[in-house]
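Enquirer: Got a sequence here, can you build the structure:
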Amino acid sequence: MKKIQLSDGMPTDIQRQNLNVNNIELLEKVKKLCVESDLSYVEINKALYLADKELYTQLLQAIVGSKEQNKEAKTRDYLSLSEKHRSN
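Expert: Model (predicted):
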């Protein structure tokens, strides 16, 4: 089974200066929503964990789905070529 890389090789202690503008904007939005939610730290942490889990699952499903679509497209191309070859 092929190993899935779960990180981009960055250190586990990521600093703000290591992030690009889009990452920083997302960070600020998430922090703002967490503060506005009035949830406890534990509740916020649970929500963030579940959001991360769901996003990760969606990403894996998209990867698997695209691989299956590629296989189906290759099969269709092969069958199409076979039909053309037979008709000649």
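Enquirer: alpha carbons only for contacts and neighbour counts from here, please
Expert: Noted.
Enquirer: Work out the gap between the longest helix belonging to the chain and the centre of the chain.
Expert: Secondary structure of the chain read by DSSP state H shows that its longest helix is helix 41-87. Put simply, helix 41-87 sits 11 Å off its chain's centre (Cα atoms, centre = their mean, to the nearest Å).
Enquirer: What distance do you get for the residue sitting nearest the centre point of the chain to residue 23?
Expert: Centroid check for the chain by Cα atoms, centre = their mean gives residue 59 as the closest residue, at 3.2 Å. Taking Cα to Cα, to the nearest Å as the measure, residue 59 and residue 23 are separated by 18 Å.
Enquirer: Pull out the buried positions in the helix or strand hosting residue 33.
Expert: Using DSSP states H and E, residue 33 sits in helix 21-37. Across helix 21-37, burial judged by 16 or more other Cα atoms under 10 Å covers residue 34.
Enquirer: Let's compare: structure for the following, please.
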Amino acid sequence: MANSDPLSELEAHVQRAFSRAFPGTVIDEDSDFFDLGGESIKAVQIAAAMEGTLGVPVHPSALIQNPTVADFAQALNAARALSDARKS
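Expert: Here you go, the predicted model:
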């Protein structure tokens, strides 16, 4: 299924990062990092995974402040747009 919506694609990447951090857990857009049992090491793992995907710095605090998959994807999308604007 090809999806050209950048936010939806980013949300799918975030879902995969959450799934790797919380194996065996069903992850959807409303999944909350804290409700899943999130802790600092998992925040670092997810932030690092997203930094690798996006190629822009991602601090774990972005996840702490935006703990659901959907909110974190929106925050990352905004950070990516800001980074792109600075490059132009």
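Enquirer: TM-score them against each other, please.
Expert: After superposition, the two chains reach a TM-score of 0.31 (TM-score structural alignment, normalised by the length of structure 1), with 43 aligned residues with a Cα RMSD of 4.1 Å.
Enquirer: Would you indicate which residues of the helix or strand where residue 15 of structure 2 lies are buried?
Expert: Assigned by DSSP H and E, residue 15 of structure 2 belongs to helix 6-21. Within helix 6-21 of structure 2, the residues that count as buried by 16+ other Cα under 10 Å are 7, 10-19, 21.
Enquirer: could I get the residues you listed as JSON lines with distance to residue 87 of structure 2?
Expert: Putting these into JSON lines (distance: Cα to Cα, whole Å) gives the following:
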{"residue": "7", "distance to residue 87 of structure 2": "20"}
{"residue": "10", "distance to residue 87 of structure 2": "20"}
{"residue": "11", "distance to residue 87 of structure 2": "23"}
{"residue": "12", "distance to residue 87 of structure 2": "25"}
{"residue": "13", "distance to residue 87 of structure 2": "23"}
{"residue": "14", "distance to residue 87 of structure 2": "24"}
{"residue": "15", "distance to residue 87 of structure 2": "27"}
{"residue": "16", "distance to residue 87 of structure 2": "28"}
{"residue": "17", "distance to residue 87 of structure 2": "26"}
{"residue": "18", "distance to residue 87 of structure 2": "29"}
{"residue": "19", "distance to residue 87 of structure 2": "32"}
{"residue": "21", "distance to residue 87 of structure 2": "31"}
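Enquirer: Just the closest of these to residue 53 of structure 2, please.
Expert: Taking Cα to Cα as the measure, residue 53 of structure 2 sits nearest to residue 13 out of the buried residues of helix 6-21 of structure 2, at 7.8 Å.
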